[in-house]
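A.B. asks: what follows is a predicted structure for the sequence shown.
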Amino acid sequence: MSIKKISLITILLYVLVFLSPIVFSPFPPNILIAGTTVIYILGAALMIWLYLKNKSSAITMVEKDTKLTSPVFMLLLGISGIFIAMIIQAIVFGIETAITGAEPSSQNTKNIITIILANPLFILATTIGGPIMEEFVFRRSLIGLTEPYTGFWISAIISSSLFSLIHQDGHFFVYFFMGFFFALLYKMTGKIWTSIIAHCGMNTLVVIAQLLLHFGNIELPK
């Protein structure tokens, strides 16, 4: 299949997964959370399968043009990207707080931690399923579809804007700059695995930190 077809299928699959909680809404909360988690993992697995099955024929411009394709470089950049992404998040939160006076916290993260505390299984959706799907959709598919018409930088801005809006968090620029950074990681190596490593790793560290704060009854300084 072509990259256009794969990208459209990937986006459609993401929309179906995103709406999947509606299917489980009539059931008790534990079933809702467990069902949603399974759907997230299945969605991520299907996207990986589609990518691997068609990676020789469905190639984006980013993947064609890159020169730094070494697996070692990809791994090192992905791991270092975890910490760079967290620094970017902290800096943008700080700037946003200084300008608007808004609370430097994420309601989206708070909601996720609440769900994890109710059902720890959901941590798999947050740290593995969700970020993998978001990288295939917002980095590979959206950039793959738009880059031939707009160039990389405009397509990265479009995908990062949509990435931020989908989180519905009220911190547009925080998610925008993180999305843009993940797009840069993808461009530098031409491997979607680079941004996946950084995104999954960052989500994992954020969840661990929030759980430690919760169970340690620690409050962040205001």
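C.D. replies: Everything's here; your move.
A.B. asks: for the rest of this, base every contact and every neighbour count on C-alpha atoms.
C.D. replies: OK.
A.B. asks: skip the chain neighbours and tell me the closest residue to Leu32.
C.D. replies: Leaving aside its chain neighbours, Leu32 sits nearest to Phe24 (5.0 Å; criterion: CA to CA, 6 or more residues apart in numbering).
A.B. asks: show the contacting residues for that neighbour.
C.D. replies: Contacts of Phe24 were listed using CA atoms under 8 Å, 6 or more residues apart in numbering, and they are 31-32, 35-36.
A.B. asks: second one coming, line it up with the first:
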Amino acid sequence: MLVPLLVGPILEELIFRKWIPNTFQDVLGRKRSVIFSNLLFSMLHFDWFIITYFANGLIYSYFYDKSKDIKVSIIIHILYNLCVFLLTFF
């Protein structure tokens, strides 16, 4: 339970909201690098909810870009995963 609720969101936010967009923004521009990163994020989940993952990734990216604090998107991602967990298992 710890991995999908805490470890996953922390790693995913660091990689897909911070590292990848910041790495590619000089080449692609900020918007395209965010879209590219979120396409990767959604495809690497390997299931049918690609559009949901992409949309959520854009939301996480928005809050990261506005706040300039990765902890904000990490907290939102953790809360989302917790809601999905609670709705799915209870």
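C.D. replies: Okay, I see it. Quick caveat: nothing in here was measured; it's all calculated off a predicted structure.
A.B. asks: mind checking the TM-score on these two?
C.D. replies: Laid over one another, the chains give 0.95 as their TM-score (TM-score structural alignment, normalised by the length of structure 2), with 90 aligned residues with a CA RMSD of 0.9 Å.
A.B. asks: so which strand or helix has the residue nearest the centre of structure 2?
C.D. replies: Nearest residue to the geometric centre of structure 2 (CA atoms, centre = their mean): Gly57, 4.1 Å. Taking DSSP states H and E as the definition, one finds Gly57 of structure 2 inside helix 50-67.
A.B. asks: onto which residues of structure 1 does that helix map?
C.D. replies: The aligned range for helix 50-67 of structure 2 in structure 1 is 172-189, by TM-score structural alignment.
A.B. asks: burial check on the equivalent of Ser160 of structure 1 over in structure 2, number of neighbours?
C.D. replies: Using TM-score structural alignment, the partner of Ser160 of structure 1 in structure 2 is Asn38. A count of nearby residues for Asn38 of structure 2, using other CA atoms under 10 Å, gives 26.
A.B. asks: is it true that Asn38 of structure 2 touches Gly57?
C.D. replies: Yes: here Asn38 of structure 2 reaches Gly57: they are 5.5 Å apart, a contact under CA atoms under 8 Å.
A.B. asks: any shared contact partners between those two?
C.D. replies: Arg17.
A.B. asks: for Ile123 of structure 1, see how far away Asn33 of structure 1 is.
C.D. replies: Actually, residue 33 of structure 1 is Ile rather than Asn. Ile33 of structure 1 sits 10 Å away from Ile123 of structure 1, going by CA to CA, to the nearest Å.
A.B. asks: name the nearest residue to Thr194 of structure 1, ignoring sequence neighbours.
C.D. replies: Gly78 (4.6 Å).
A.B. asks: mind listing what that neighbour touches?
C.D. replies: Contacts for Gly78 of structure 1 (CA under 8 Å, 6+ apart) come out as 185, 193-198.
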